[in-house]
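A.B. asks: Sequence and predicted structure, then a few things I'm wondering about:
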Amino acid sequence: MSYSDATIWGLIIALGICTFLIRFSFLGLIGDRKLPDWVLRHLRYTPVAVIPGLIAPLVVWPDATGGTPDPARMAAAAVTAIAGYLTRNVFLSILSGMVTLYVGLALVGG
């Protein structure tokens, strides 16, 4: 498919305007108001819902291995999750996952 320059720039501008309006609806219109407690309660779960959706494909189908599951990455993800659950410390969780990944890659030869 071949699109003209005007079509591409029109799409870029339209998507930019739509993105601005979505963000402005939260930041500009209700940014200085107190949100109801039920909204704040639901917003607490946003990272818990979004982060696994971002990380799971990188663990299960990593680009570094051509999309095949890798035991070192699976182990690192498991150790990170367990360390995060037990310690409730983000830094220790990330550090334990990094160490597990590097040791696993050194042992497997990745």
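C.D. replies: Ah, there it is. Numbering: from 1, shown residues only.
A.B. asks: CA only for contacts and neighbour counts going forward, please
C.D. replies: OK.
A.B. asks: For residue 104, see how far away residue 73 is.
C.D. replies: 8 Å (Cα to Cα, to the nearest Å).
A.B. asks: Put this next to the previous one:
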Amino acid sequence: MNGTETEMAFDTMTLWIVIVGLAIGSFALRFAFIGLVGNRAMPDWLMRHLRYTAVAIIPALVAPLVIWPAPTDGAPSLIHFTAAALTFAVATMTKNVLFAMATGAGSLWGLTYLLG
């Protein structure tokens, strides 16, 4: 092992404790909304805010991949910025999520093939 590599070893018991803990936490979070509140009507103000959840999640998942792309070890990449800009432009003009995603994937693949 050279100086740039690090080795992390976990014993089996620690791994299973983490897996079970995450499973319990995930179940508890879902149960809080579905099991405890699922059969009640939500207030209008809450439903209005929940409509924007999906719109906020996709950019939150994509932004780190554009700003710190893994293929360049976190260095800014013109290819990733361009693909993101094209995707945003198509989404804004067409209001079609699937077409925007296909444009983003195609432009990223095409630009990587041509420039990368």
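C.D. replies: Yep, it's here. As the structure is a prediction and not an experimental result, all values here were calculated from the model.
A.B. asks: now for residue 88 of structure 2: what does it line up with in structure 1?
C.D. replies: Alignment note: residue 88 of structure 2 maps to residue 81 in structure 1; criterion TM-score structural alignment.
A.B. asks: Name the residue in residue 73 and residue 104 of structure 1 with the higher neighbour count.
C.D. replies: residue 73 (22 against 19; other Cα atoms under 10 Å).
A.B. asks: can you pull out the helices in structure 2?
C.D. replies: Here structure 2 has its helices, by DSSP state H, at 12-34, 44-50, 53-67, 78-94, 97-115.
A.B. asks: Going by neighbour count, list what's buried in the third one.
C.D. replies: Think helix 53-67 of structure 2. Buried positions in helix 53-67 of structure 2, judged by neighbour count with 16 or more other Cα atoms under 10 Å: 65-67.
A.B. asks: same check, this time on the last one
C.D. replies: Of all the residues in helix 97-115 of structure 2, those buried under the rule 16+ other Cα under 10 Å are 100-101, 103-104, 107-108, 111.
A.B. asks: Over to the shortest one?
C.D. replies: Of the residues in helix 44-50 of structure 2, none is buried under the neighbour-count criterion (16+ other Cα under 10 Å).
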